[in-house]
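> Sequence unavailable; structure follows:
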């Protein structure tokens, strides 16, 4: 890892016309990232909500409700297993054929998988085939999600004006929060139905509705252009053939740092799945918890860009670390409030985490993680490293359910899972390079190109 001190982010002087053009491209990329994130995580967290409330009864019938819930959460985790493979495949494509086309492909894959989940027969209708098909479609969702955020973040960061590289990529995460809001709102009418209608057809409607978001996001994303920094490399035949191997050769430390920092995502995954199921099990109404999610994530849509803008001024590291440590503390208050059934405190603590502490770290990583990698391996590096923590996050609801079991007053193990994950993220952040003031062309370590001379190869190996 380079130990040189970043120079000022002041760019080569641009004409007013060039600056205006760059700003337009950044806004367009941010909009596409927002809509893509909204679709991807509407679909992804729609499944998490259904896994918490529906799928255990329809696809994994059992006389023991805890066993059924464990089986349902296991399918939730299956997608997280698929995500690293999606990161490898689509990361390679993103660094070889471009960000835009790869992002369109991941978008369509997610939308189609989600729609088909809404058409699945249940266990009562086709037996073991039903959960098998559910797992297959969840795997396809995981493949898509494995590269969506990395692609949108990389493209938007590369298009952003100097001094605002944190702000514009943060709309990727605001889109994710919006997707969670939409998914929660879509399930509110379902939660109001009588159980017979909810289990027979009501749960399917939100999955079918994903087609509407897909159509809008597809149109916007198709209109994108490739970032100039990537186009320049492509035009000069300056891309690497195997981004995965080149990334591990030239950026092993950055990979480990981002992998560790990605454990900050455990907080949100735990709250959206285990937190919902746990709250319902202790008597908090389903509709109430869905509204808790709506309020927190709706506020986060606005606060994440603000925290990202702050990181453009004071640096990525202090804002990220403050947010992760804050979430590690607040999660204890969150589960305590659920265990006591105190609804006002549940709303307050959830919102303070989702739109406060978690938004501080979550709104920054779409800029910081890509900034740690060279443009030639950026998509691959971010996609794969990010999935390490997210893979672990996917199974934390299963672990929390197993540890808490039937004793609903025994919530401390769940909180400690989040706190421990936060500690891992802090360690990664403390060792990572501060990049908010580093010029775009100097981000990451040098990456060898086959045409490079011996001096460049020596520089790459010794840096």
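Received the coordinates, thanks. Because the structure is a prediction, the values reported are computed rather than measured.

> For the rest of this, base every contact and every neighbour count on C-alpha atoms.
Will do.

> Report the contact partners of the residue lying closest to residue 119 once chain neighbours are set aside.
Leaving out its chain neighbours, the residue that sits closest to residue 119 by Cα to Cα, 6 or more residues apart in numbering is residue 204, at 7.2 Å. By Cα atoms under 8 Å, 6 or more residues apart in numbering, the contact list for residue 204 reads 117-119.

> Of those residues, which is the nearest to residue 125?
residue 119 (12.5 Å; Cα to Cα).

> give me the element the closest one is part of.
Following DSSP states H and E, one finds residue 119 outside all helices and strands.

> roughly how far apart are it and residue 137?
11 Å (Cα to Cα, to the nearest Å).

> Same drill for these two, tell me which one is more crowded.
More crowded of residue 119 and residue 137, by other Cα atoms under 10 Å: residue 137, with 22 against 13.

> what about residue 10, how many neighbours?
So residue 10, with other Cα under 10 Å, has 11 neighbours.

> Checking it next. Helix, strand or coil?
coil (DSSP: H, G, I helix; E, B strand; the rest coil).

> I figured it hits residue 162, correct?
Yes - applying Cα atoms under 8 Å, one finds residue 10 in contact with residue 162, separated by 7.0 Å.

> Pull the number of nearby residues for residue 330.
20.

> Could you report the distance from it to residue 357?
8 Å.

> ditto for residue 133
From residue 133 across to residue 357, the span is 38 Å (Cα to Cα).

> Same check on residue 378?
Residue 378 is 27 Å from residue 357, by Cα to Cα.

> then this one, side by side with the first:
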């Protein structure tokens, strides 16, 4: 369903649609769990264990730099797996990305530290992070399409929201596991406790794999195959015919990607290092925020069907602008309850937009190159904006001699750019759909 169209009357979900939605949710939850535990470990552990020869602040920056490596690799994963997803199908591609992510995460859990193998340790850490990035770069787009393309008519965005639920669900799971090991004393936590969340990923991947193997191929992809309309070189066709959609999609995805890393990574580092809030306490705060997001997103997706997706997304982003200053002021009080309140309010506004983002982007691209198109837009945004968020925010905090206001300005700027690109992409997609319906070439 296009972002500016009124939804069709909902129809009952078929067993295939339910299986596809469940498989997309579970698989994406595991993928994001793997990605989030790395972000949490970047804030709490990696600077000390893999970059011990620099100051604590520099160690955090270096740790966040390896965190960014995963984002640098995500467009490559989007291109590679988008190609095979558009050429061969969604299901096999998603099985591969799941195994790749789980394997890389498990290996991080057994990786020697700098004290054991020297400079090879951070190099291997960065390489495994790159593999994670390649895997998640191919996972998100395929999961969105598996859910939305099998959805009942008029409910594509609602079913795509199940993929977006993987982000808070993965965050909840990652935080619970780190809370379990975070109760250890510092010596035990730094020596072996931090490894357990990574090793636990191996078991989760087996569960997700069993569910994902039971899902049939996307109905819409099967139709494209039957019509002989499969793209030969999807990435070339996307660049040639839909480059404006890609650029606007990058801008429209900015806060959808960076918001989680403001809270789960930068804020966690800022509050535990500069503000000296207890590590376990902040993990509980972030756990509560993730629960709020998980509960609100389905309601937000349903509400957007009533008021219009584009209007709902833009209003959610602008509400987040108004809440930005109160959020950081409440966190700065160093009182956990107030910090939770500030982050939760901003999360309610921002996650409403995030819940609708997947279906909104999927509707913008033609079906024959949709996997490559949404993967390229979303993952390029991850590289350019999402992965740099914790590092940029930490650098601004350091530049401002501990003042949070440069970070607040950065946060508001990203929100405004995102809102503008969402509105522009909705208008452009409306013109594209109108042109295609009249037999005109795809606009560039």
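Looks like it arrived, so ask away. Source: prediction; values computed, not measured.

> okay, residue 378 and residue 357 of the first structure: which has more neighbours?
residue 378 (28 against 25).

> Would you mind listing the residues in contact with the equivalent of the more buried one over in the second structure?
In the second structure, residue 378 of the first structure lines up with residue 370, judged by TM-score structural alignment. Counting by Cα under 8 Å, 6+ apart, residue 370 of the second structure makes contact with 86, 362.

> Check the mean deviation of the host helix or strand of residue 370 of the second structure from the first structure.
Here residue 370 of the second structure, judged by DSSP H and E, is contained in helix 370-381. Once superposed with the first structure, the aligned residues differ from helix 370-381 of the second structure by a mean of 0.9 Å; criterion: mean Cα distance after the TM-score superposition for the first structure.

> That helix: what's the following helix or strand?
Where DSSP H and E defines the elements, the next helix or strand beyond helix 370-381 of the second structure is helix 389-399.

> I'd like to know how many residues surround residue 165 of the second structure.
25.

> Just confirm it contacts residue 299, I think it does.
No - between residue 165 of the second structure and residue 299 there is no contact under Cα under 8 Å: 11.7 Å.

> what's the counterpart of residue 246 of the first structure in the second structure?
Residue 246 of the first structure maps onto residue 237 in the second structure, by TM-score structural alignment.

> tell me which residues in stretch 183-199 of the first structure are buried?
183-188, 190-191, 198-199 (16 or more other Cα atoms under 10 Å).

> Return the distance of residue 151 of the second structure relative to residue 219 of the second structure.
Residue 151 of the second structure is 9 Å from residue 219 of the second structure, by Cα to Cα.

> quick one: which of the two has more around it?
residue 151 (27 against 14).

> longest helix anywhere in the first structure?
If you go by DSSP state H, the first structure has its longest helix at helix 16-53.

> what sits against the closest residue to residue 8 of the second structure other than its chain neighbours?
Nearest non-adjacent residue to residue 8 of the second structure, counting by Cα to Cα, 6+ apart: residue 154, 4.7 Å away. For residue 154 of the second structure, the contacting residues are 1, 7-11, by Cα under 8 Å, 6+ apart.

> Likewise for residue 242 of the second structure?
365, 373, 442-444.

> If we use 10 Å, what do you get?
Counting by Cα atoms under 10 Å, 6 or more residues apart in numbering, residue 242 of the second structure makes contact with 235-236, 364-366, 369, 373, 432, 442-444.

> ok, now residue 8 of the first structure?
Here residue 8 of the first structure is in contact with 163, 436-439 (Cα under 10 Å, 6+ apart).

> Translate residue 196 of the second structure into the numbering of the first structure.
By TM-score structural alignment, residue 196 of the second structure lines up with residue 205 in the first structure.

> Repeat that for residue 303 of the second structure.
So residue 303 of the second structure corresponds to residue 310, using TM-score structural alignment.

> Also residue 126 of the second structure?
Per TM-score structural alignment, residue 126 of the second structure is aligned with residue 135.

> Buried ones in stretch 92-103 of the second structure, by neighbour count?
Buried residues in stretch 92-103 of the second structure, counted by 16+ other Cα under 10 Å: 92-95, 97-103.

> Over in the first structure, find the residue span that stretch aligns onto.
Going by TM-score structural alignment: stretch 92-103 of the second structure matches residues 101-112.

> do stretch 210-217 of the second structure as well
Taking TM-score structural alignment, stretch 210-217 of the second structure hits residues 219-226 over in the first structure.

> now residue 220 of the second structure: how far from residue 24 of the second structure?
Counting by Cα to Cα - residue 220 of the second structure and residue 24 of the second structure are separated by 16 Å.

> For the stretch 101-250 of the first structure, which segments are assigned as helices?
Taking DSSP state H, counting those that start in this stretch as the test, the helices found in the stretch 101-250 of the first structure are 123-126, 129-159, 170-192, 195-197, 204-208, 210-222, 228-235, 243-250.

> Next, the angle from the third one to helix 16-53.
Spelled out, that is helix 170-192 of the first structure. Computed by axes from the mean of the first three to the mean of the last three Cα atoms, to 10 degrees, the angle separating helix 170-192 of the first structure from helix 16-53 equals 30 degrees.
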